[in-house]
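Student: what shape does this take:
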Amino acid sequence: MSKKSALDTIKLQSFDASDFLSWKIQVQLGMKEREIFYTVQSDFASTVEDVDEYQWNKDEDFCRDYLLNSLNPRLALTYHAYKSAKEIWDRLNAHFQKEEGLSKSLIGEKFFNFRFKANVPITTQLLELVNLRQKLDDDHSKMDDSLFVYMILSKLPPEWLFFKTEMHRLKEKISLDELKRFIHIEDQNIAGKSMEQVAQPSQAVNFVSRPSKSSRKPPTPKGDSHAPLAVKKPSLKRKKGKCHNCGKWGHWAAECKGPKRQKEEAPQNVANMVVDNSDPKSFVAMIGSSHRSASSEWWLDSGATCHVTNDRGLLSKVTTVKEKVENCNGGATDVTHAGTAELVLSSGKTLILQRVKVVPNLTKNLISMSLLDKAGMSFTTMNGRMTLSVNSHYFGCAYLINGMYRLSLDNDRINQVSSTLIDPKLLHNRLGHIHYKKMRDLAKSQNIPLDLSIRFDRCEVCAQTKITRNPFKTVSRSTQLMELIHSDLCDFRSHATIGGRKYLITFIDDFSRYCHVYLLKSKDETFETFKIFKSRVENQLNLKIKRFRSDRGGEYTATGFRDFCASEGIILETTAPYSPQSNGIAERKNRTLTEMLNSMLLTAGMPNSFWGEAVLTANHILNRVPHSKLNSTPYELWHGHPCRYDTLKT
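Tutor: The predicted model follows:
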C-alpha cells in the first residue's frame, strides 16, 4: 500500500506517560496497517522480510517519525535523540512496561474497591471495570469469567437488589456476555421509567408541609432521589391580598401552596392529619382504618412529622406527658407518654427514634419520613420495596403492604424466613410438595409472608407422583405420647442408595404423629433398629412404649421380636391379612414419604439412588408442618416447643 509521510497521517491520541498498554495496542495496530511494524522487531541484518536495504531504510524512517508523532511534545523531545525506530520502541517498552507492572498493585486495589454508582448507567461503568480486569490479567494469572460474574453482581448498588436476586435464582450458570446483556436491558428499563416520571406530573401521597414564614417553597416528596429538578421561575411581585385557603397574606387562594381546605368531612378510610398542640411544627398522619396492626410493626408515613406508637411497652426512657392532638375534623386524641424506641432492622443495624409519642387510639405505629430525611437518610422505591440508605450505604428496607410501607425489622424474620412475600410455588417446593391447604395453614400459623395474589391450583409433579386410596377410618386415638407406636417397612430393593440401603422403616407416635425413619440394608436389621429406637425415645421422654402396631410381616412376627416385646411389657397388635388399610397411619406415612421423595427427586433432577437422603428430608419436613388431625405440628407436641424453619432451602 502507498505510505504517506508520518506528519501527514491522522495523529493518534498522544502518549503522556499514562496508560501505556492502551497506547501500545493502538500504535501496534497503526504500524501493522502501514506495514512498518517489522522495522521495530529486528534490524536489517536479521529481518525475515523480503525487502532491500533501500526499502528498509525508507520504512524505518517512516516508522520512527510515526512513533515520535504519537508522543506528546515533552516525550517526543526526549526520545528524538534515538536514531532508529527499534531503539525508540525498545526504550519505551523498557521504561513504561516496567512501570505498568509496578502499578498493577494499584490497579488491583482499584479493581477490588470498585463500586457501581446508582446515578450513572451500569453499562458505562461496566466497561471501566472490564478494562481494569484486562490490565490485571497476564499469562500467569487470569480471572475466571464465572468469578468475574459474581464480582460484578456483588458490586452493584443497593437499588439493583432485585436484579441481583433474579440473577442468583437462575439455575443455569450465567455467562459474562449474558450478564452484560441483562445489565444493558435493565439500564434501558430504568432509563424508560425515568423518562415516564419526567413526562408525568408527580403525585405526593400523604405528604404534609407547613409553610415557613421566610420561604414559600413548594413541598418536595421525600424518598425520591431521582425526582426531576424544579425549573426556577422568574420572581414575581407578591400580591398583598389575603388567602382564603390558609389565611396568610401575600398570595391568593389559587396560588396557595398549602393543603387545600376540606369542605366536607373526610371519609373514614382516608388518612387524617393530626396536629400536635404542644408543638406547632408537629404533624401525625393517623390511619382511620378499622383494622389494627400488630403492635411490633412500624410503618413509614410521609405525612407524619413526629414518631407515634400505640404501645408504651415498645419504648424506653418513658416520661408522662399531657398533650392533645387534633385532626382535621376537629377531633382530639390524648398523648399519654413519650420515650425512645430502638428498632433493630433486618439488616442488623439499629434505628433509634427520639421522643416517640404514645397515642393509645392509634391503629399503627408511625415513623416520620421527614425526620428521617432531616437526619440524613435517603429513600428509594422500586417494585413495592423501599430501600433506606445513609451516606449512600444500605441501612434497611420496607415493603409495600396495603398502600403503606412497613419497616422490615429483625423480629419480622420469623425463624429467619424472609419478610418478602414468598411465591407459593417456591414454598411448595421447599416443603417437599406437601398439600397446598397444609402449606397455607403453616404460613398462617407461623406468619410466613405467603403471596396469596399468585394463583397456585395444580402442581404437575404432584399429579405425576401421587396416587391415593381411601384409608379405613380410625376407631380411636391415643391420649398421650408413647401410648401407641405404628410401624411399617417399605421396600426399595430396585433402587439401592449409594450406601447400599434398600429398605426404610418408620416408627410413628399415634398421639403426636411424630415419625422416626431409619434406612436398612436388609430386613433382618428390623429387630436391632427397633431396640435402638426404643432406647432412644424412652430415654429422651422418660416414658415407656405401651403398644406396638404393625402388619404381619415376618420381620415383626419373628420369635425374637415377640419375646423381646413380651419381656418389656409391650402389647403387639397386628393387622388383618391382606388389608394394609388396617395399619392406615403407617401405610399413609409411607405413601406420603414416597410421594414427597419422588417429587423432590423429579424437581431437582437427581437420580433414584438419592432416595435415602430425599426420604430423610421429607420426614424432617413432615414433622414440622401442621398435621390435618392436630392443632399443632408433630415436632411441637413431641419436643414441647416450636420448631425453626431457617434450614429449609431450595
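
Student: C-alpha only now, for contacts and for neighbours.
Tutor: Fine.

Student: now for the top helix by length along the chain, which elements pack on it?
Tutor: Looking across the chain with DSSP state H, the single longest helix is helix 176-199. Applying 3 or more Cα pairs under 8 Å, 6 or more residues apart in numbering; DSSP states H and E, we find helix 176-199 packed against helix 122-136, helix 145-154.

Student: go again with 7 Å.
Tutor: Where contact means 3 or more Cα pairs under 7 Å, 6 or more residues apart in numbering; DSSP states H and E, helix 176-199 is packed against helix 122-136.

Student: and the angle from the longest helix of the chain to helix 122-136?
Tutor: On the basis of axes from the mean of the first three to the mean of the last three Cα atoms, to 10 degrees, helix 176-199 is oriented at 150 degrees to helix 122-136.

Student: buried residues, helix 176-199. List them.
Tutor: L176, K180, I183, H184, E186, D187 (16 or more other Cα atoms under 10 Å).

Student: wait, H184 touches Q125, no?
Tutor: No - checked against Cα atoms under 7 Å, the pair H184 and Q125 is beyond contact range at 11.2 Å.

Student: ok so, going back, the longest helix of the chain versus helix 145-154: what angle between them?
Tutor: With the same axes, to 10 degrees applied, the angle from helix 176-199 to helix 145-154 works out at 20 degrees.

Student: from the buried residues of helix 176-199, which is closest to F162?
Tutor: Nearest to F162 among the buried residues of helix 176-199 is E186, at 10.9 Å by Cα to Cα.

Student: correct me, but Y518 touches I505?
Tutor: Yes - applying Cα under 7 Å, one finds Y518 in contact with I505, separated by 5.4 Å.

Student: so these two - more neighbours on which side?
Tutor: Higher neighbour count among Y518 and I505: I505, with 21 against 18, using other Cα atoms under 10 Å.

Student: so what's D334 closest to, chain neighbours aside?
Tutor: K324 (4.5 Å; Cα to Cα, 6 or more residues apart in numbering).

Student: the one you found: neighbour count?
Tutor: K324 has 17 nearby residues by other Cα under 10 Å.

Student: another for comparison:
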Amino acid sequence: MYLMSKGLWGAIAGDETTSEAKEQQAHAAIVLNLSDSQLMHVIDSATAREAWGRLARFHHSHDMANRLWLKEKFASFKYAASSMSGHVMELEDLVMKMKRANCGPSEEDVCAVLLRSLPASFESLVQAFRMSVASFSFSDLVSKLIAEEVRQNEAARVEDATALYAGKRKGKQYPKKQQVRRAKGPSGTCYNCGKVGHYARDCRSGRGPREQQHDQSNVAFHASEGFASDSWVMDSGASAHMCKDRDAFEEYEEVHHARSISSAKSNVKLNVIGHGTVKLRVWTGHAWIDARLENTLHVQDLSKNLFSLTAAAARGMTVEITRNECVVKRGGTPVATGRKQGFLLYLNADYGTECHMAEDDTELWHRRLGHVSYGTLNATVKDGRIKGATMKTNVACDVCATSKQVRKSFKTSEEDAETRESSRSDVVVCSDVLGPITPASKSGFSYAVTFILMKSRYVTVYPLRKKSDVASAFERFYQDVKTTSGTKIKVLRSDNGGEYRNETMNSFCKAKFIKQEFTVPYNPEQNGMAERMNRTLVEMTRCMLKESGLDKSYWCEALMTAADIRNILPNASNKNSSPHEMVFKKVPRIDHMRVFGAQCYAHVAKEKRKKLDDSGVRCFFLGYEKDQKAYRLLNADDGSIVISRSVTFAEHSVTKASKSRDTQVFDVIEEDESVEASLTDDEDIPAPVTEEELRTPPLRAQNSSHHGPSV
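Tutor: Model (predicted):
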C-alpha cells in the first residue's frame, strides 16, 4: 500500500515505463523499512523487483506440511492475547499465512473460529450473534467485540494500570465490591484461587501464588507492516498510553521501582523505564490540533506506540468505532481520529520529519550542533530547519567560554576583503595541516589536513599519520570533487610547508594543470580562511570532548562530527544556504543530529546474541557513520566501535564517558601560535567534514535520517 500511495508500484510490477529515479526510490523504500533480521535477505539486491521477489519467496511457503500445520493451528485457535485487538491481530496473521499457502478459509469460517475462541466473558455477545438471522461480516463482528471490550474494561477499571485484565497489585489488598466487577469464570470458577463456587472478589485466599513482587500490567503488543514504527496504534486493551521513543517526551520522569507489562505475543514481559507527557499534532477530521498525552509510559521495546482508548474514556471522552475509522470526542466535539489498516486502528497524527523542539531545548540543540555559535543556531531556527526553538543571544555556556577563548583579531582592510572576495570560487581550494595533535587517535593519527572549496566553504578533512601523506590525500580529494560536483580545481593555496612543496605534490599539480599559490614565509594571514577554519575546528572538537568526558584519543571522531555539523549549517559568508546545499544542490536534514558523547542504547541483532542475552547495549555517541544511515557508537563495556541505526538516546541528562575530565583536552603545536586570521571574531566559518580511516571519499552527500513524529 505504501508503494502504491507513492506511485512506486510500477517498479515491482515490472512496468517498463518506470523511470530510473522511481526504481531507486522503490528500492530504497523497501530496504529502509525492513528490520535487521529481514535486511539480510535483500542487502545485495540490485532492483526493487528483485528485493520484493526475494522477500516473497522467503515468506511464502506452499508445501503440504506447512498447509497442514496452518490448518491445525486455525482449527485449535484460542484466546491467548491481552486484548481483543491483539487477539484479532493474531487471527488475521494466521489467515494471511493460510491464504499465502493457498489454503485460505472463507470469511464465514473465520467468523466461526473467532466466536469459538472468545473467553466466557463474551458469551452473551457470542450467543446473540449465533441466534441472529441477519448476515454479518467479519468487520462487523470485530467492531462489536472491540466495543464490548471497552465496555467491560470500563466496568472493571481499577487504580493500577491495566491492559485487558486487571493488573496484579502489591500486598494482600481486597477490592471493594463497588470498585471492581469481575466476570464469572467457567462454571463459577474463581479467577484467584481456581476453586468453584465463588467470585474472585469474595475469595478468602488472598492473592496466593499469583502475587508478584513488582507491578505488572498487560498490553496488546503487535507489529503491523504498512505503517512506520513511529506511528500510534489506537488500542482498546491498554489503559495507559505507551511510547517507545524517549525523545518524544516533552516531560519525563524515570521509574525507580520495577514495573513491567505483558504483551499479547507469548506473554513476553516488557519493562517500563519511565513516564511523562508526549505532545502530538492530531487530526480531528477538520483541523490539526496539539494534543498532550499525559501519564504516558515509556516502553522501549514496543514495535508501535499505543494510544489507549481506555485512558481516553477515563478522561471523560467517548470513543466511536465504525467499519473503517475511529473518532474520539469530548463533549460531542471530535478531538482525534483514526483510520483502519487491516484490523488495527492508527491514530491520525503528524508523523512529519521536521525537527520540532520545546522552547527550553534550544541549549540541547546548541550541544547537538557541537557548541556552534548562537548566531548560526539562530539563523538555522529562522530559516525553519528547527521548529519551536527560540532565538537567543549571549547565552552563557561554560564549555564555550573555556574552550573558545581567543585574542581579539584585527579589522580586515578593504584591500584584503576585495582580494578575498575575488578568489571566492570552488575552483580555488585553500589547505592547511593541523597538528601534531597529542595524544594520537585510537587509529594512530597525529595530523589532519583540511581542504576548503572557497566559494561554498565546504570543508573536507583527512586524518594523517604523518605530514608526508598530504599529497596522497589531495589526490583523492581532487578526484572526488571532480566526480561528485563536476568542479575542476584550478588553484591550490597553502603555506610553504614541506608537505606542499615536494616532488610528489608538484608532479600531480602539473599533470592536472593546478596552480599552486604559497604564502609569504611567516605570514599565515595570507591563508586566513584555512587558518580560521582550523581554529573553528579545534574549538568545536575541544568543546565536544570537554563536555562528553571522553578520552583525548577520541579527538578524531569529534573532529569528524564537528566538520559534519558545520557543513550542514549556514555561515556568515553564505547566510541563505549551507555549504552542503551549495555543493550538492539539496537542503540537508538535521533532525538526526545528537549530542556528541551522549549516552545511548544500541540494538543488538538477534544473530549476534543468545536467546536470553540483552537485546541492547549501552554506548556513547561518536558521530555519524560514513556512507550509511547509521550512528557510530562506542561500546561502554568493552570499548569496541558499534555501527547501528536502531539507537535510543538519553541526551537530556549529561552522562560522562570517563571518570576524569581534563580542562586541556588536547594540545595543538603550531608553527606560530600568535597568528591571527584575516577574518573577524564574529564571522562564522564552517568547520570541515572529515574522514577517519582514509577509506571513503571526502565529499559526500549528507545522510538523511528518518525520525519519528516531532513533539
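
Student: report the TM-score for the pair.
Tutor: The TM-score (TM-score structural alignment, normalised by the length of structure 1) is 0.43; 347 aligned residues with a Cα RMSD of 5.6 Å.

Student: just checking, next helix/strand downstream of the one helix or strand S139 of structure 2 maps to?
Tutor: Using DSSP states H and E, S139 of structure 2 sits in helix 138-155. Next along the chain after helix 138-155 of structure 2, taking DSSP H and E as the criterion, comes strand 215-218.

Student: which other helices and strands does that following strand contact?
Tutor: Secondary elements touching strand 215-218 of structure 2 (3+ Cα pairs under 7 Å, 6+ apart): strand 259-262.

Student: so which elements touch the strand it packs on?
Tutor: Under the contact definition 3+ Cα pairs under 7 Å, 6+ apart, strand 259-262 of structure 2 sits against strand 215-218, strand 269-271.

Student: what's the first helix or strand after the longest one?
Tutor: Of the helices and strands lying after strand 215-218 of structure 2 in sequence (DSSP H and E), the nearest is strand 232-235.

Student: what about P634 of structure 1, distance to L427 of structure 1?
Tutor: Separation of P634 of structure 1 from L427 of structure 1 (Cα to Cα, to the nearest Å) stands at 19 Å.

Student: more crowded one of those two?
Tutor: Taking other Cα under 10 Å, P634 of structure 1 and L427 do not tie; P634 has more neighbours (24 against 21).

Student: can you tell me how far the more buried one sits from L616 of structure 1?
Tutor: Shown here: P634 of structure 1 relative to L616 of structure 1, a distance of 16 Å by Cα to Cα.

Student: and what of D187 of structure 1?
Tutor: Using Cα to Cα, which is the criterion applied here, D187 of structure 1 is 45 Å from L616 of structure 1.

Student: and for K180 of structure 1?
Tutor: The value you get for K180 of structure 1 to L616 of structure 1, if Cα to Cα is used, is 41 Å.

Student: now swap in A338 of structure 1 and tell me
Tutor: 53 Å.

Student: repeat that for V308 of structure 1.
Tutor: Remark: distance between V308 of structure 1 and L616 of structure 1 (Cα to Cα) = 49 Å.

Student: same question, K110 of structure 1
Tutor: Applying Cα to Cα, the value for K110 of structure 1 to L616 of structure 1 is 48 Å.

Student: those two: which is more packed in?
Tutor: Applying other Cα under 10 Å to K110 of structure 1 and L616 shows that L616 carries more neighbours, namely 18 against 13.

Student: helix or strand for the more buried one, which one?
Tutor: Going by DSSP H and E, L616 of structure 1 is part of helix 611-622.

Student: which other helices and strands does that helix contact?
Tutor: Right, helix 611-622 of structure 1 is packed against helix 584-604 by 3+ Cα pairs under 7 Å, 6+ apart.

Student: what comes up buried for the helix it packs on?
Tutor: Those would be 584-602, for helix 584-604 of structure 1 by 16+ other Cα under 10 Å.

Student: what helix or strand is A471 of structure 2 on?
Tutor: Assigning secondary structure by DSSP H and E places A471 of structure 2 in helix 470-485.

Student: most packed of the helices and strands packed on strand 259-262 of structure 2?
Tutor: strand 215-218 (a mean of 24; mean count of other Cα atoms under 10 Å).

Student: state the next helix or strand along the chain beyond the lengthiest helix in structure 2.
Tutor: In structure 2, with assignment by DSSP H, the single longest helix is helix 528-548. Downstream of helix 528-548 of structure 2, the first helix or strand assigned by DSSP H and E is helix 555-567.

Student: who are the packing partners of whichever strand or helix holds Y54 of structure 1?
Tutor: Using DSSP H and E, the element containing Y54 of structure 1 is helix 53-69. With contacts taken as 3+ Cα pairs under 7 Å, 6+ apart, helix 53-69 of structure 1 sits against helix 85-92.

Student: could you give me the buried positions within the helix it packs on?
Tutor: Using 16+ other Cα under 10 Å as the test for burial, helix 85-92 of structure 1 gives A85, K86, E87, I88, W89, L92.

Student: can you redo those residues as JSON lines with distance to E33 of structure 1?
Tutor: Below are the buried residues of helix 85-92 of structure 1 laid out as JSON lines (distance: Cα to Cα, whole Å):
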{"residue": "A85", "distance to E33 of structure 1": "16"}
{"residue": "K86", "distance to E33 of structure 1": "17"}
{"residue": "E87", "distance to E33 of structure 1": "21"}
{"residue": "I88", "distance to E33 of structure 1": "19"}
{"residue": "W89", "distance to E33 of structure 1": "17"}
{"residue": "L92", "distance to E33 of structure 1": "21"}
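
Student: wait, which of those residues is closest to I352 of structure 1?
Tutor: Within those, the smallest distance to I352 of structure 1 is 59.8 Å, found for L92 (Cα to Cα).

Student: between the helix holding L616 of structure 1 and helix 584-604, how many degrees?
Tutor: If you take the same axes, to 10 degrees, helix 611-622 of structure 1 sits at 110 degrees to helix 584-604.

Student: helix 611-622 of structure 1: what's the following helix or strand?
Tutor: Immediately after helix 611-622 of structure 1, counting by DSSP H and E, sits helix 634-639.

Student: other SSEs contacting that next one?
Tutor: Secondary elements touching helix 634-639 of structure 1 (3+ Cα pairs under 7 Å, 6+ apart): none.

Student: circling back to that earlier point, so for the helix or strand the residue nearest to D334 of structure 1 falls within, what gets flagged as buried?
Tutor: Assessed by DSSP H and E, K324 of structure 1 sits inside strand 316-327. Buried residues in strand 316-327 of structure 1, counted by 16+ other Cα under 10 Å: V318, E323, K324, V325, E326, N327.
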